[in-house]
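> coordinates for the following, if possible.
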Amino acid sequence: MENNTIEQKYNKWIVLLSIAIPVVVAVLFKVKLKDFGFDVAPLSFLPPIYATVNGITAVLLVTAVMSIKNGNRKRHELLMKMAIGCSVAFLAMYVAYHMTAESTKYGGEGMFKYVYFFILITHIVLSIVIIPLVLITYVRALATKFDKHKKIAKITFPIWLYVAVTGVVVYLMISPYYV
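You can find the predicted model right below:
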């Protein structure tokens, strides 16, 4: 398959997923399984797990960049696939938790409250922005358009790293307030 055809083939999927994922997550965030008659206990064990997955994603991203800078393309490719897998796993656990539990309110006060909400809001906004960036970056690698891949990866990497790290920070800041 020609490289341009690969990109064209995936462009519709990139647009669809970039819109569908945030919309579905927003809708499912409001859906509570108990409202539909499911007797499901809150999955209260998930937040520290998905926070850890975010931390692992950050380590994978940094290690992947180091690998490509050292010329190890195969290792870079494997690590990036693992980072994408971790992000998908995070998303599944995050949605599952919020479908079984009420949202936790941040209980901090003063400056900590403002810092928390700044980090949370930027984390949420950038977690939406990162979806098409990761997908475009990945497809350009699939299409072996490494010049274009590298160019967008320089934008994608710091945003994705920020989302992964702030996911951990948000968890650490709100964890004392879980019921």
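
> only C-alpha atoms for contact and neighbour calcs from this point on.
OK.

> and the helices in this structure, which stretches?
For the chain, the helices defined by DSSP state H cover 3-30, 46-69, 73-100, 111-142, 146-174.

> list the contacts for the spatially most central residue of the chain?
For the chain, S87 is the residue whose C-alpha lies nearest the centre (Cα atoms, centre = their mean; 4.5 Å). S87 makes contacts with 53-54, 57, as judged by Cα atoms under 8 Å, 6 or more residues apart in numbering.

> count of neighbours near G71?
By other Cα atoms under 10 Å, 11 other residues sit near G71.

> could you count how many residues lie near the closest residue to N54 other than its chain neighbours?
Leaving out its chain neighbours, the residue that sits closest to N54 by Cα to Cα, 6 or more residues apart in numbering is A164, at 4.8 Å. Neighbourhood size, A164 [other Cα under 10 Å]: 26.

> and for comparison, fold this next one:
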Amino acid sequence: MSDVALKEKNYNRWIIVLSLVIPVAVAFLFTVRIPGVERLGFLPPIYAATNGITAVLLVSAVVQIRKGNQRLHEKLMKAAIVLSVLFLVLYVLYHATSDSTKFGDINNDGLLSDAEKTTVGISAFFYYCILVSHILLSIVVIPFVLITYVRALSKRFDKHRKIAKITFPIWLYVAVTGVVVYFMISPYYPA
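Here you go, the predicted structure:
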């Protein structure tokens, strides 16, 4: 077995572990509250911005690789990965200090009255469709991003390009819908 194949095999073990551990850890951390720390309500616009910037970086990276600028493409992709990790850390911190906000909960009592349900109407359906697809694809994209990155590190660019064609639209969707979800839920955040 070649050195490259051996390294990739070792990376693949880590990819499997991380692809399982990250979603489980995030789900577990949703049940944790940091004692003595007040609600970090300033974080949602920051982590939404990290998603928006990630989307811009992803598109810019694709433009750069199509122009043949591999070096800038690599820097942009690394920055997108760092921002995605930062998003995850900020998201978990926020939810470790705050109860989840319900879409349409105008009075922030944690319950949706019939009047609140009527006020939001069908927009709740769209919100939850976007939210569920965002969450599910954010889990799915983890191994894709890691595999795509490892193939680039291993200089297996033929295989990198092949999986990047799948990774890019999923990751871009997750980044963009993260911003959309924020703007849809933000009117219902407690003051």
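
> what's the TM-score for these two chains?
The TM-score (TM-score structural alignment, normalised by the length of the first structure) is 0.96; 175 aligned residues with a Cα RMSD of 0.9 Å.

> picking that back up, so who does the residue nearest to N54 of the first structure touch?
A164 of the first structure sits in contact with 54-55, 57-58, where contact means Cα under 8 Å, 6+ apart.

> same deal with V174 of the second structure?
Per Cα under 8 Å, 6+ apart, neighbours of V174 of the second structure: 134-135, 137-138.

> can we see that at 7 Å?
For V174 of the second structure, the contacting residues are 134, 137-138, by Cα atoms under 7 Å, 6 or more residues apart in numbering.

> would you turn the helices of the first structure into TSV with distance to V40 of the first structure?
Formatted as TSV, the helices of the first structure follow (distance: least, Cα to Cα, whole Å):
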stretch	distance to V40 of the first structure
helix 3-30	15
helix 46-69	14
helix 73-100	7
helix 111-142	27
helix 146-174	23
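
> average distance between stretch 48-66 of the first structure and the second structure?
After superposition onto the second structure, stretch 48-66 of the first structure sits on average 0.2 Å from its aligned residues (mean Cα distance after the TM-score superposition for the first structure).

> looking for the alignment partner of I124 of the first structure in the second structure.
Alignment note (TM-score structural alignment): I124 of the first structure maps to I135 of the second structure.

> can you report how many residues lie near the equivalent of T52 of the first structure over in the second structure?
Structural alignment (TM-score structural alignment) places T52 of the first structure against A49 in the second structure. Close neighbours of A49 of the second structure, defined as other Cα under 10 Å, add up to 18.

> residue contacts, the closest residue to A49 of the second structure other than its chain neighbours?
Of all residues not flanking A49 of the second structure in the chain, V179 sits nearest, at 7.2 Å (Cα to Cα, 6+ apart). Residues near V179 of the second structure by Cα under 7 Å, 6+ apart: 48, 51-52.

> want to throw the residues you listed into a markdown table with distance to K78 of the second structure and neighbour count?
Output for those, formatted as a markdown table (distance: Cα to Cα, whole Å; neighbours: other Cα atoms under 10 Å):
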| residue | distance to K78 of the second structure | neighbour count |
| --- | --- | --- |
| A48 | 19 | 23 |
| N51 | 14 | 27 |
| G52 | 16 | 21 |
